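Undergrad: Predicted coordinates and the sequence they were generated for:
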Amino acid sequence: MDEEQMADHGNDAAVGGIAADRLRSIIERVERLEEERKALAGDIKDIFTEAKSAGFDVKVIRQIIRLRKQEPSEIEEQETLLDIYRRALGM
């Protein structure tokens, strides 16, 4: 095998200093995860549809989910500011 053929053969594994197999593996893993995320998003949408049909307010459920992700001190600070702003506006 001459030098040019060896260089061409090496291009299968590394092109321009990039390990093509490794790159392909990373891209395929991300694509699989994106598909899983899409499926999960569909499942979540179905749950919100179920909640709505059961008479629950989906907007409020989303707020509760957002609050549950926060630290209690963050929630308290936001509620305090909300109260101050409401009073400032005469609400």
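TA: Received, thanks. If you're wondering where the values come from, they're calculated on a predicted model, not measured in any experiment. Residues are numbered from 1 along each chain as shown.
Undergrad: From now on I want contacts and neighbour counts done on CA atoms only, so please keep to that.
TA: OK.
Undergrad: Report the central residue of this structure.
TA: In the chain, the centroid-proximal residue (Cα atoms, centre = their mean) is Arg37; its distance is 7.4 Å.
Undergrad: Which helix or strand contains that one?
TA: helix 20-53 (DSSP states H and E).
Undergrad: take a look at this one as well, against the first:
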Amino acid sequence: MDDAAATHLTETTKEKLRQTVGKIERLEEEKKEVAEQIKEVYAEAKAFGFDVKALRQVIRLRKVDKADREEQEMMLELYLLATGDA
């Protein structure tokens, strides 16, 4: 965007843009903080003796609809059988 285009923005539009950028920056910071908290919870789980890799898989699977998950598992089983790995 050149200077001529920027001068065509109204003050209201410029302020809305600044607010939007500020909001995104705040949310990115919150996301970073939440990610750190999740990392700490996984560390606690590991300290309790839980298998973190399995725990991550459980979390991932719980996000998937049960019917979709069952379909994925059936497809995986079929592929494993077809490749002789089951």
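TA: Arrived safely, thanks for sending. What you see is a predicted model; the values in this text were computed from it and never measured.
Undergrad: Alignment lookup: the residue nearest to the centre of structure 1 to structure 2.
TA: The pairwise alignment with structure 2 assigns Arg37 of structure 1 to Lys31, based on TM-score structural alignment.
Undergrad: What distance do you get for that match to Arg60 of structure 2?
TA: 18 Å (Cα to Cα, to the nearest Å).
Undergrad: likewise Leu80 of structure 2?
TA: Relative to Arg60 of structure 2, and taking Cα to Cα, Leu80 of structure 2 is found at 21 Å.
Undergrad: Same question for Glu30 of structure 2.
TA: Computed with Cα to Cα, the distance linking Glu30 of structure 2 and Arg60 of structure 2 is 21 Å.
Undergrad: likewise Ala54 of structure 2?
TA: Counting by Cα to Cα - Ala54 of structure 2 and Arg60 of structure 2 are separated by 10 Å.
Undergrad: What's the match for Phe56 of structure 1 in structure 2?
TA: The equivalent of Phe56 of structure 1 in structure 2 is Phe50 (alignment by TM-score structural alignment).
Undergrad: Pull the number of nearby residues for that match.
TA: Residues lying near Phe50 of structure 2 (other Cα atoms under 10 Å) number 13.
Undergrad: Name the helix or strand for it, please.
TA: Per DSSP H and E, there is no helix or strand for Phe50 of structure 2.
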